[in-house]
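J.: Fold the stuff below for me.
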Amino acid sequence: MGEIKRVTKTLIEYLKRPDLYPELGRKIIKNTLNRGNAVKGKDKTNSWATSKALSQKDTIKKLFGTDDFSFRQNYQEILNESFAKEKACPIKMGGAGALELIFYASEFTNAKNILETGVAYGWSSLAALLSLQKRNGTLYSSDMPYLGQNGDQFVGVIVPEKLKKLWRLFRFADKESLPKIFSENDIFDVIHYDSDKSYDGRVWAYNELYKHLRKGGVFLSDDIGDNSAYQDFCEINNIESTVVEFEGKFVGVFIK
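T.: Okay, the predicted model is just below:
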């Protein structure tokens, strides 16, 4: 009964937002006709990822050429304040990911423009913004509203107010947000994907995002073990990806 109530509430919230009708249609198809695609190739990719996996620290040294791993020490006060904000938040969203990887990718590219899909509490946003503030850069974020959870007001809640002047947040599904973002900025130094986890959603997004990543830019994708979309994308495009094991999950990262 609780699940039915949640689905009904979410549907009602969708119906109040005509601008989200395209995503509603896609979700209906994904959860009915294409339901099996969510885990397509999962076993294959987990075997592939396990055989290649490195730690964050080893990956940062390998790709970005630095032994510096002092991110958490350097920003301890800000991170502690952000963890306190997460703890106080009444809505449960995705936790902090591989923050060092995002931060040092931004440092390596001397990033001025970063794009991310998926925000939740704003941990990846924070890691990117802490680097961007050094160059007065801009973070462009795509994040689907948290319909039915009363969570919209808490998206990005852990990001300090002083950093928000560098942040452009687009509250639509990726297929609506990304064209709006690309109309403002076309090329990015770092792209971080952490939104639609379905196979088809990833394939569409990877191909679209890759076109807007500059040569020498860094591409990161969370949760690549959910299905084989990331592995397939890399193989089709002859991309040699590094895989990071982080808290039992896999992150894909490569330099274009």
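
J.: contacts and neighbour counts: CA atoms only from here.
T.: Fine.

J.: All the helices of the stretch 1-150 of the chain, in order from the start?
T.: Applying DSSP state H, counting those that start in this stretch to the stretch 1-150 of the chain gives helices spanning 2-15, 21-30, 42-52, 56-64, 71-74, 76-88, 99-108, 123-132.

J.: How far away from the center of its chain is the shortest one?
T.: The reference is to helix 71-74. With Cα atoms, centre = their mean, to the nearest Å as the basis, helix 71-74 stands 21 Å off its chain's centre.

J.: Strands of the stretch 151-256 of the chain, start to end?
T.: Ranges of strands within the stretch 151-256 of the chain are 167-170, 188-193, 213-221, 242-246, 249-255, based on DSSP state E, counting those that start in this stretch.

J.: Relative to the centre of this structure, find the outermost residue for me.
T.: Ranking residues of the chain by C-alpha distance from their mean position (Cα atoms, centre = their mean) puts residue 1 at the top, at 31.7 Å.

J.: Now the second one, please; I'll put the structures next to each other:
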Amino acid sequence: MSEIARVLKTFIGYIKRPDLYPELGRKIIKNTINRGNAFKGKEKTHFWAAERAITQKEAISKLFGLEMDAFRKDYQEVLANAAQKEKDCPVKMGGPGALELLYYACEFTNAQNVVETGVAYGWSSLASLLSLTKRQGTLYSSDMPYLAQDGDQYVGYVVPEQLRTNWKLFRFADKESLPKIFAENAVFDVLHYDSDKSYNGRIWAYDELYKHLKKGGVFISDDIGDNSAYQDFCEKNRVDTTVVEYEGKYIGVFIK
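T.: Predicted structure coming up:
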């Protein structure tokens, strides 16, 4: 699909969904007036993240006092089935990230309630749900519809049916999904951010999510090297964060 065709299909998708008009307005502003802010401070934060980054294994040991090696062995069949489903999926979305980090964050907090932004195939959702279902906990997910491709039916595709009873999926932009989620549940054990990558989008969401994270809860944000939003947020709130390097990208994680 050409770039023009993709933009046109996305715009038509918005027009058909009045409930998404607020996000359409924000997208227009973001891609015109605020376009220069998307990568604000990227060079500064890339250096900041690189000089303090550790491995996922080191972070899990340092923060949670846990070893991560058992995860792949204990859930070998589930992960293999999920990988096959991704391979067979006709729509291409984001692949698996630092699954162990999410899983052991839930284990460390004995999580009952987790919120995530961004779902795609559902790899992160799967990691959280594998822990949450042990305690009949709930995962609340915010995920913007895939308007440029016919991908809505494949969101969360790798999550097995038996785990879905513990999952609530909100199909709006974060600014509409998160208030709905917080109206259902106000305090969370683990927060995972992996949606709007822009500076302004991150700053807004980080502040909102942080308010609803319990003391002793775990905050995780993917792709923090895209701009300086995460670094600026941590400095403003005097957060001593850990940075994880994973497959050439940086993840921020801290315990509140």
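
J.: one step back: so which of the strands of the stretch 151-256 of the first structure is nearest residue 113 of the first structure?
T.: With distances scored as Cα to Cα, the stretch of these nearest to residue 113 of the first structure is strand 188-193 (5.2 Å).

J.: Please report the distance of the residue farthest from the centre of the first structure from residue 13 of the first structure.
T.: Plainly put, residue 1 of the first structure is 18 Å away from residue 13 of the first structure if you go by Cα to Cα, to the nearest Å.

J.: Same check on residue 85 of the first structure?
T.: Remark: distance between residue 85 of the first structure and residue 13 of the first structure (Cα to Cα) = 26 Å.

J.: swap in residue 43 of the first structure?
T.: Distance of residue 43 of the first structure to residue 13 of the first structure, given as Cα to Cα: 36 Å.

J.: Name the residue in those two with the higher neighbour count.
T.: Looking at residue 43 of the first structure and residue 13 with other Cα atoms under 10 Å, you find the greater number of neighbours at residue 13, namely 17 against 14.

J.: check contacts around that one.
T.: 147-148 (Cα atoms under 8 Å, 6 or more residues apart in numbering).

J.: So for stretch 212-230 of the first structure, first residue to last residue, what's the gap.
T.: Across stretch 212-230 of the first structure, the terminal residues are separated by 17 Å (Cα to Cα).

J.: buried ones in that stretch?
T.: Buried residues in stretch 212-230 of the first structure, counted by 16 or more other Cα atoms under 10 Å: 212-214, 217-230.

J.: what do you get for stretch 129-136 of the first structure?
T.: For stretch 129-136 of the first structure, the buried set under the neighbour-count rule, 16+ other Cα under 10 Å, comprises 129-133.

J.: can you pull the contacts of the spatially closest residue to residue 189 of the first structure that is not a sequence neighbour?
T.: Leaving aside its sequence neighbours, residue 189 of the first structure sits nearest to residue 217 (Cα to Cα, 6 or more residues apart in numbering; 4.7 Å). Neighbouring residues of residue 217 of the first structure by Cα under 8 Å, 6+ apart: 109, 188-191, 255-256.

J.: now do 6 Å
T.: Counting by Cα atoms under 6 Å, 6 or more residues apart in numbering, residue 217 of the first structure touches 189-190, 255-256.

J.: before we move on, what about residue 86 of the first structure?
T.: Contact criterion Cα under 6 Å, 6+ apart gives no residues in contact with residue 86 of the first structure.

J.: Try it again at 7 Å.
T.: Taking Cα atoms under 7 Å, 6 or more residues apart in numbering as the criterion, residue 86 of the first structure is in contact with 121, 158.
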